[in-house]
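Peer 1: Okay, sequence plus prediction incoming.
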Amino acid sequence: MAGGDGRRQTTQSSSNTGGETKAVVVKDDSVVALDESSSQSEVDMLRGRWELASVLNFLNVFGPVVAKDLKFTPEELEMGLIEPNSSIAQLHIILLKGIPPLSKQLNGSDAWVTVLCKKIALWWPWVAEGELPLTAAKGEEISRYKELDPTCRLLILKALCEIRADQDDVISYINDALKHGTEISCFRKDKIGVDGNGTSYWYDGNAIFGYRLYREVNKIKSKTKLKGKACLTPPATCLQWETIASNLEEFNKIVDELQSSKVAAEVAVGKTIANDAVPVVEKFHKASLKFPYVNLEAAS
């Protein structure tokens, strides 16, 4: 989450080894701690982007169509965006295979990055904003992808999901579901509540990916005091996205904070989360303790 909330910071422990190897071990531990801290900072940065929530929602809703054989947790997805691995590669390959024409280069090698660049380049103006962060460059794009900032890799994946959602099989899946009585809210996520400050709360997930709670804070940008007609102009606002809960403990903590508030709207949001989300998250938590999750690499 952008800015960090302090609850997800990695706890560093000291090494108690003795003898002549102590200095070496301490040195190694410090490197590991630095890597963990850096990784956590990147996780927080990703969780502060609404695009991550959008990708997870896409996989949650359309997984049966676009990636039914893939099983992984949001945390595994985050790690794949931070440090590209076979898991994130397999996800991209499966999504790319669903976007015609099918390329023969999608054989499990790093050539999928080249295919990605070519497909993304055609669609980018319609599915994303700003400049395309990666383009085909006679094979150099493969190494460049690994050098990208995790946020850039997230934006590329988000765009790929948008393209995949526009394919005939996904559109047919939506139409068939609606004909059989599925609510539109299954495909268009609604907020679960708004507090007294205009902050929106969103809840999403399933029994495969787990569940997350998000908060969209409506912040007013400070500006110089104006005179005359200019003062009638509404103040500029910006939206700040936060991932505030990703496990049972964090869900309960948010509920306690909201329900102890003196603001009625916040108490109402807390009750909604407690009644609608917490029982589901608790059930998932108990099931995950009995049946540890099989990650994507093990399942592929």
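Peer 2: Thanks, I have it.
Peer 1: Every contact and neighbour count from this point should use C-alpha atoms.
Peer 2: Fine.
Peer 1: Show me which parts of the longest strand seen in the chain are buried, residue by residue.
Peer 2: When the chain is parsed with DSSP state E, its longest strand is strand 210-220. Residues 210, 211, 212, 213, 214, 215, 216, 217 are the ones in strand 210-220 that count as buried (16 or more other CA atoms under 10 Å).
Peer 1: Among the residues you listed, which pair sits farthest apart?
Peer 2: For these, the farthest-apart pair by CA to CA is 210 and 217; their separation is 23.2 Å.
Peer 1: thinking again about what came up before, helices and strands around the longest strand of the chain, which ones?
Peer 2: Contact analysis of strand 210-220 by 3 or more CA pairs under 8 Å, 6 or more residues apart in numbering; DSSP states H and E lists strand 200-206, strand 237-245, helix 278-290 as its packing neighbours.
Peer 1: orientation of the last one relative to strand 200-206 in degrees?
Peer 2: It stands for helix 278-290. If you take axes from the mean of the first three to the mean of the last three CA atoms, to 10 degrees, helix 278-290 sits at 40 degrees to strand 200-206.
Peer 1: Report the angle between helix 278-290 and strand 210-220.
Peer 2: For helix 278-290 against strand 210-220, the angle by the same axes, to 10 degrees is 140 degrees.
Peer 1: Tell me which helix or strand comes right after helix 278-290.
Peer 2: Next along the chain after helix 278-290, taking DSSP states H and E as the criterion, comes helix 296-299.
Peer 1: Present the helices and strands packed on strand 210-220 as a markdown table; the columns should include mean neighbour count and distance to residue 153.
Peer 2: Listed next are these as a markdown table, based on neighbours: other CA atoms under 10 Å; distance: least, CA to CA, whole Å:
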| stretch | mean neighbour count | distance to residue 153 |
| --- | --- | --- |
| strand 200-206 | 20 | 22 |
| strand 237-245 | 18 | 18 |
| helix 278-290 | 15 | 29 |
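Peer 1: nearest to residue 161, of these?
Peer 2: Nearest of the helices and strands packed on strand 210-220 to residue 161, taken as CA to CA: strand 200-206 at 16.7 Å.
Peer 1: put this beside the first:
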Amino acid sequence: MHTLMNGEATDQVDILDRGLNYGDGCFTTIAVIDEQLQLWQRHWQRLNDTCTKLGILVPDEALLLAESEALITEFGKEPAAIKIVITRGSGGRGYAPPKECETRRILSINAIPEHYTMWRTDGIHIANASFRLALQPELAGLKTLNRLEQVLLKQQLGKLQQVMNPVPDDLIVCDANGFVCEATMGNIFWREGKQWHTPELTEAGIAGVVRAELLANNPNIRIGHYLPEKLAEADEIFVCNSLLGLVPVSNINGSELPVRVYPESWLTRL
């Protein structure tokens, strides 16, 4: 079994868990390469920040690391993905949490999808989503368990894949004001001439750990509010997340783009 809940192997969760009932919690997904957690400090900071924002007791970092390492040892040496889910725990029959709750840690490990390697080499096709993200500045950037918007977007992608040619691999998502936020599976960056751009995520969207690493190492990236038409002017586009790395976009809304194969590093100097 490749799942631990509060350190114990199990495939069951309490039906009163607040993560299950209300989405009261957060998560992060970490690439494991050569049996090492990639970008751990950024993932840990994401969990810490989100738990603090939600008022959930932050789990001990050393405990999460020990449980992650136990899963890695069991899984073996192949590249893998560890998902860490933190919920407030069980209790309460309404939205208001009880005064005392035991934070629940749920860790699982799985193989990284095989087609990610092909995407990094060949690129992906993307198209515009009609569904828009709601504006919620208090939760913008955070990876909470409330992911119904992404569920609906994936359903829309599935429908478009049946009728569009070329078939899109992913969708560009805008917020309620019509500004580009992200792709359904990660953050988006694009280059016009020598200038790189990425959307502002202070009102909607998820601020990924690879995005954070890129911004830290490339201070000249311009962050702003951009309409989707701006992407039509791009010379180069990529989508990124912690498992994909940097994946080039080879086609956007039917228009082809040159494909650049990015180094196997999260520290790419753009």
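Peer 2: Perfect, I can see it now. Worth saying up front: this structure is predicted, and the values here are computed from it rather than measured.
Peer 1: what TM-score comes out when they're superposed?
Peer 2: Remark: TM-score between the superposed chains equals 0.25 [TM-score structural alignment, normalised by the length of structure 2]; 115 aligned residues with a CA RMSD of 6.2 Å.
Peer 1: For the helices and strands packed on strand 210-220 of structure 1, give me TSV that also has distance to residue 54 of structure 1.
Peer 2: Listed next are these as TSV, based on distance: least, CA to CA, whole Å:
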stretch	distance to residue 54 of structure 1
strand 200-206	10
strand 237-245	12
helix 278-290	20
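Peer 1: right, so of the ones you listed, which gets closest to residue 125 of structure 1?
Peer 2: Of all those, strand 237-245 comes closest under CA to CA, at 22.8 Å.
Peer 1: Against which helices or strands is that closest one packed?
Peer 2: Packed next to strand 237-245 of structure 1, using 3+ CA pairs under 8 Å, 6+ apart, are strand 210-220, helix 248-259.
Peer 1: please redo it, this time with the cut-off set to 10 Å
Peer 2: Strand 237-245 of structure 1 sits against helix 22-47, helix 50-66, strand 200-206, strand 210-220, helix 248-259, with contacts defined as 3 or more CA pairs under 10 Å, 6 or more residues apart in numbering; DSSP states H and E.
Peer 1: right, and the helices and strands packed on strand 210-220 of structure 1 - which one's nearest residue 151 of structure 1?
Peer 2: Nearest of these (CA to CA): strand 237-245, 14.1 Å.
Peer 1: continuing past the helix or strand residue 159 of structure 1 falls within, what's the next helix or strand?
Peer 2: Secondary structure from DSSP H and E places residue 159 of structure 1 in helix 150-165. Following helix 150-165 of structure 1 in sequence order, the next helix or strand is helix 168-179 (DSSP H and E).
Peer 1: Could you give me the buried positions within that next one?
Peer 2: Using 16+ other CA under 10 Å as the test for burial, helix 168-179 of structure 1 gives 170, 174.
Peer 1: swap in stretch 148-160 of structure 2?
Peer 2: Neighbour-count burial for stretch 148-160 of structure 2, counted by 16+ other CA under 10 Å, picks out 150, 153, 154, 157, 160.
Peer 1: could you dump the buried residues of strand 210-220 of structure 1 to a markdown table with distance to residue 46 of structure 1?
Peer 2: Converted to a markdown table, the buried residues of strand 210-220 of structure 1 look like this (distance: CA to CA, whole Å):
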| residue | distance to residue 46 of structure 1 |
| --- | --- |
| 210 | 17 |
| 211 | 16 |
| 212 | 14 |
| 213 | 14 |
| 214 | 13 |
| 215 | 14 |
| 216 | 15 |
| 217 | 16 |
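Peer 1: right, and out of those residues, which lies closest to residue 96 of structure 1?
Peer 2: Closest to residue 96 of structure 1, out of all of these and judged by CA to CA, is residue 210, at 24.7 Å.
Peer 1: Residue 77 of structure 1 versus the closest one, what's the distance?
Peer 2: Using CA to CA, to the nearest Å, residue 210 of structure 1 is found at 12 Å from residue 77 of structure 1.
Peer 1: pretty sure residue 241 of structure 1 is touching residue 44, no?
Peer 2: No. Using CA atoms under 10 Å, residue 241 of structure 1 makes no contact with residue 44, being 11.2 Å away.
Peer 1: Now do the helix holding residue 159 of structure 1 against helix 168-179, angle only.
Peer 2: 70 degrees.
Peer 1: other SSEs contacting helix 150-165 of structure 1?
Peer 2: Applying 3+ CA pairs under 10 Å, 6+ apart, one finds that helix 150-165 of structure 1 makes contact with helix 22-47, helix 50-66, helix 74-82, helix 86-97, helix 112-127, helix 140-147, helix 168-179.
Peer 1: Just the buried residues of the longest one, please?
Peer 2: Taking 16+ other CA under 10 Å as the basis for neighbour counts, the residues of helix 22-47 of structure 1 that come out buried are 29-30, 33, 36-37, 39-47.
Peer 1: With distance to residue 272 of structure 1 added, can I get those in a markdown table?
Peer 2: Output for the buried residues of helix 22-47 of structure 1, formatted as a markdown table (distance: CA to CA, whole Å):
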| residue | distance to residue 272 of structure 1 |
| --- | --- |
| 29 | 44 |
| 30 | 43 |
| 33 | 39 |
| 36 | 35 |
| 37 | 34 |
| 39 | 33 |
| 40 | 30 |
| 41 | 31 |
| 42 | 31 |
| 43 | 28 |
| 44 | 26 |
| 45 | 28 |
| 46 | 26 |
| 47 | 23 |
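Peer 1: List just the nearest of the residues you listed to residue 245 of structure 1.
Peer 2: After measuring the buried residues of helix 22-47 of structure 1 against residue 245 of structure 1 - CA to CA - the closest member comes out as residue 47, at 10.3 Å.
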